[in-house]
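Chemist: Give the three-dimensional model of this entry:
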Amino acid sequence: MTTVLHIIFWIIQAALAFYLLLPTFFLLVYGIKRLLGLQASPYAKAAAQPPAKEYSFAAIITAHKSLQLVPPLVDSLLRQTYRHFKVYVVADACEQVDVQFNHPNVIVLQPPAPLNAKIKSIDYAINNFVEAHDALIIFDTDNLVRPDYLAVLNTYFNLGYRAVQTNMLPKNTGSLMSKLDAAGNLYYNFVDRRMRMELGMSAHIWGLGIAIETALYRSVVYNNFLGGFDKKVQADIVTRVPVLAYAEEAVVYDEKIESGEALEKQRTRWLHAYFKYFRYAWDVLWKGLRTFNFNLIFFGLQLMRPPLLLQLGGAFICLAISLFTGGALAWVAIIALFIITFFAIVRVMSNGTEIVKALLYLPVFMYYQARALLRIKKAGKSYLKTENTQVVYIEDILKRTGH
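Modeler: Below is the predicted model:
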């Protein structure tokens, strides 16, 4: 029995060490490639050539109960330099559909009965397309996009990619929590998207700003319509395409959490989704092992990766046990190296120093995540929706960022 426990402990240690040291490996690769002047993104060279095809895009906006934030997003889409698209606003369970868009490219859809599910809203939009679109893009109401967003996506689809995740940046960073929330996004953009793309592997998707061939999206079959949208989509799509691409040049802005209470609610939902849909990770890993596909094996292992709070918590537990069993110095080194790497990645990915300075308050952020973990059962019994309130137009953000 003691031998079995010892083996299990070593397996857990190896898994945690792998997850915590991988970002350092990626950062080293990133530094070496930049030192050698190697350009990894295929976009710059492809954008210099006229596209072989102009893809027809359907921008789907899933609104639930409120259309307050929809006008700024529609405005940013209508400012696109690329013109071959339609915007579909699904006003689900909205009592007052009082927005008017006097533009032929904007279609407002109001389901006759409440759908109360993002997946159903997307399907409703697809079933009401006014033309045959080559690809669809999924947005939340609080998003905004830069004027070249669709033009960049058209370039990536012309390169042969069938599913492309775009680059999510913070729309607001005025509060401490929004800065810390943005820091987490920057970290995961680097680890799960930029470096995956540079190494020719599939990138993780967000639940927004993902562009997918319409026929490919239709091939995804849902058995559960309440949550887990992004996890189900990426688990299915990554097994159907050679590479799930990441377009860093296509920027979509997303509203960040403003308060600790909102953070706790959001992370409670995310933690619940991680455990509830863990089986998708096994499905991807198993298919990768059966087909000897390294991309799928790696993707599956990363889907299994515990949330950062649990990784660090597990690392400190291993450190405590190692004080008695040996190897404590190794865990001190791993934890210290991860913290240094986290700060370095956020610095590399951020344009200024405000977000980096906010990292000094990470213990506060972790406190609310720990509270979220204790409330995880509540997420299975109630709909923990993140409330967004920042009514900002793309013109304001472009002036602020200098783009």
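Chemist: alpha carbons only for contacts and neighbour counts from here, please
Modeler: OK.
Chemist: residue ranges of the strands in the stretch 151-300 of the chain, please?
Modeler: Counting by DSSP state E, counting those that start in this stretch, the stretch 151-300 of the chain has strands at residues 163-170, 210-213, 245-254.
Chemist: Of all the ones you listed, which one is nearest Arg347?
Modeler: Nearest to Arg347 among the strands of the stretch 151-300 of the chain is strand 163-170 (14.3 Å), distances taken as CA to CA.
Chemist: Can you pull out the residues in contact with the closest one?
Modeler: Applying CA atoms under 8 Å, 6 or more residues apart in numbering, the set of residues contacting strand 163-170 from outside is 153, 156, 182, 185-186, 189, 203-206, 209-213, 237, 241, 244-256.
Chemist: and with 6 Å instead?
Modeler: 182, 205, 209-212, 244-248, 250-254 (CA atoms under 6 Å, 6 or more residues apart in numbering).
Chemist: One more: stretch 179-187?
Modeler: Here stretch 179-187 has contacts from 170, 173, 346, 349, 355, using CA under 6 Å, 6+ apart.
Chemist: The residue nearest to the fourth one when sequence neighbours are not counted: neighbour count?
Modeler: Spelled out, it's Met349. In space, and not counting its chain neighbours, Met349 is closest to Leu186: 6.0 Å by CA to CA, 6 or more residues apart in numbering. If you count neighbours by other CA atoms under 10 Å, Leu186 ends up with 24.
Chemist: For the comparison step, fold the sequence that follows:
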Amino acid sequence: MLFWLQTLIFAAQTALAFLVSYLLLLTVTAWRANRRTEPLPTTPQHRFLILVPAHNEEKLLPSLLDNLAELDYPQNLYTTHVVADNCSDKTAVIAQQHGAIAHERHNLDLRGKGYALQWLLQRLATTPHDAIVILDADTVVSPNFLRVMDARLARGERVIQAYYAVRNPESGWSASLRYAALAVLHYLRPQGRMVLGGSAGLKGNGMVFTADIMRQHEWSASVTEDIEFHMTLLLNGERVTFAPDAVVWAEMPDSLEQSQTQNVRWEQGRLEMAKLYVPQLLKKGMQEGGNGRFFTLFDAAMEHIIPPFSILTGLSVLALAA
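Modeler: The predicted model follows:
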């Protein structure tokens, strides 16, 4: 009995050491990333549709829309579309007052960001554009956002994730902790993945897609629509690149209760995606290992396997104690 217990503990410690070492590899590799600011084209080329899903966001939405109106990009090359999803406030009116095109959606059976975006994408399918931008309503973006994305699209990148950071780190200790955590999750790790040939992943905010990508793949309506869409892209040979020079700052919950509710929702969705996609990613990686795609797919599987930082820290302490 003691032998089997010791064997089990050793196996758990080995697995934990592997996970921690893998995260350390991504972090260390991130320091090798090219941090030089790339020159931007003097003449922007691409037409953008900026999509903003919003549910009762009349208070925060004006900040985003005013911010977008002042971007360093020709205003005739981008339009902002707000989908007021099952709203009971003045979100749609506010959107129009601040220069956006408002789309009101009412469907109490199919509620949520995923359904709202899926509906709006279908409505805009025939609107001329080169790329789609998805932003949350509680966000502001760096003035160079579209200029950076325009340059990357010109280089042939098809799916791009901006650096998604915290807008209000000083509002409370919960937001401050989230600020530090997202600096690792949304900056260091994607940088490391770019160096190693992985995919930066989609974070749900600050995402850019070429028009043909959105025509080829339908947006998911699930709770974790960004993760599911990323998996679909990976399994179909696509890869997400990271644009650290383009930044989106979003409001984060400033209370423990709000933060816990949000985290539980994210982790439940992540576990569902792990059960569904990790076997597919590993199988695909073994099949396509010869063409350089193994690490990209293996890394995406690892992203689902590795537990949240708080759990990983607790397990590490227990492993050392054992």
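Chemist: Now distance to Lys265 of the first structure and mean neighbour count too, for the strands of the stretch 151-300 of the first structure, in a markdown table please.
Modeler: Formatted as a markdown table, the strands of the stretch 151-300 of the first structure follow (distance: least, CA to CA, whole Å; neighbours: other CA atoms under 10 Å):
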| stretch | distance to Lys265 of the first structure | mean neighbour count |
| --- | --- | --- |
| strand 163-170 | 19 | 25 |
| strand 210-213 | 24 | 23 |
| strand 245-254 | 17 | 22 |
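Chemist: Alignment lookup: Ala273 of the first structure to the second structure.
Modeler: Counting by TM-score structural alignment, Ala273 of the first structure lines up with Gly269 in the second structure.
Chemist: Which one of the strands of the stretch 151-300 of the first structure lies nearest to Phe139 of the first structure?
Modeler: Closest among these, using CA to CA: strand 210-213, at 7.9 Å.
Chemist: thought Ala211 of the first structure was touching Ile137?
Modeler: Yes. With contact defined as CA atoms under 6 Å, Ala211 of the first structure reaches Ile137; the gap is 4.3 Å.
Chemist: among the contacts of stretch 179-187 of the first structure, which ones are buried?
Modeler: When the contacts of stretch 179-187 of the first structure are checked for burial by 16 or more other CA atoms under 10 Å, the buried set is 170, 173, 346, 355.
Chemist: Now which residue in the second structure aligns to the first one?
Modeler: To tie it back to what came earlier, the one meant is Pro170 of the first structure. Under the alignment (TM-score structural alignment), Pro170 of the first structure pairs with Val166 in the second structure.
Chemist: separation between that match and Ala301 of the second structure?
Modeler: According to CA to CA, to the nearest Å, Val166 of the second structure stands 26 Å off from Ala301 of the second structure.
Chemist: mean shift between the helix or strand that contains Leu5 of the second structure and the first structure?
Modeler: Per DSSP states H and E: Leu5 of the second structure is located in helix 2-30. Here helix 2-30 of the second structure, set against the first structure after superposition, deviates by a mean of 3.8 Å using mean CA distance after the TM-score superposition for the first structure.
Chemist: residues of that helix that come out buried?
Modeler: Within helix 2-30 of the second structure, the residues that count as buried by 16+ other CA under 10 Å are 13, 16, 19, 23, 26-27, 29-30.
Chemist: do the same with stretch 145-153 of the second structure
Modeler: If you call a residue buried by 16+ other CA under 10 Å, then stretch 145-153 of the second structure has these buried ones: 145-153.
Chemist: Identify the residue spatially nearest to the residue nearest the centre of the first structure, adjacent ones excluded.
Modeler: Taking CA atoms, centre = their mean, the centroid of the first structure lies closest to Trp206, which sits 2.5 Å from it. Spatial nearest neighbour of Trp206 of the first structure, excluding adjacent residues (CA to CA, 6+ apart): Asp230 at 6.3 Å.
Chemist: Look up how far Tyr222 of the first structure lies from the one you found.
Modeler: According to CA to CA, Asp230 of the first structure and Tyr222 of the first structure sit 12 Å apart.
Chemist: Could you tell me how many residues sit around the corresponding residue of the first structure for Ala301 of the second structure?
Modeler: The equivalent of Ala301 of the second structure in the first structure is Gly300 (alignment by TM-score structural alignment). Neighbourhood size, Gly300 of the first structure [other CA under 10 Å]: 23.
Chemist: So the residue nearest to Gly300 of the first structure when sequence neighbours are not counted versus Gly207 of the first structure, what's the distance?
Modeler: In space, and not counting its chain neighbours, Gly300 of the first structure is closest to Leu285: 4.3 Å by CA to CA, 6+ apart. Distance, Leu285 of the first structure to Gly207 of the first structure, by CA to CA: 21 Å.
Chemist: neighbour-wise, which of those two wins?
Modeler: The neighbour comparison of Leu285 of the first structure against Gly207 (other CA under 10 Å) goes to Leu285, with 25 against 16.
Chemist: mind checking how far that one is from Val241 of the first structure?
Modeler: Leu285 of the first structure sits 15 Å away from Val241 of the first structure, going by CA to CA.
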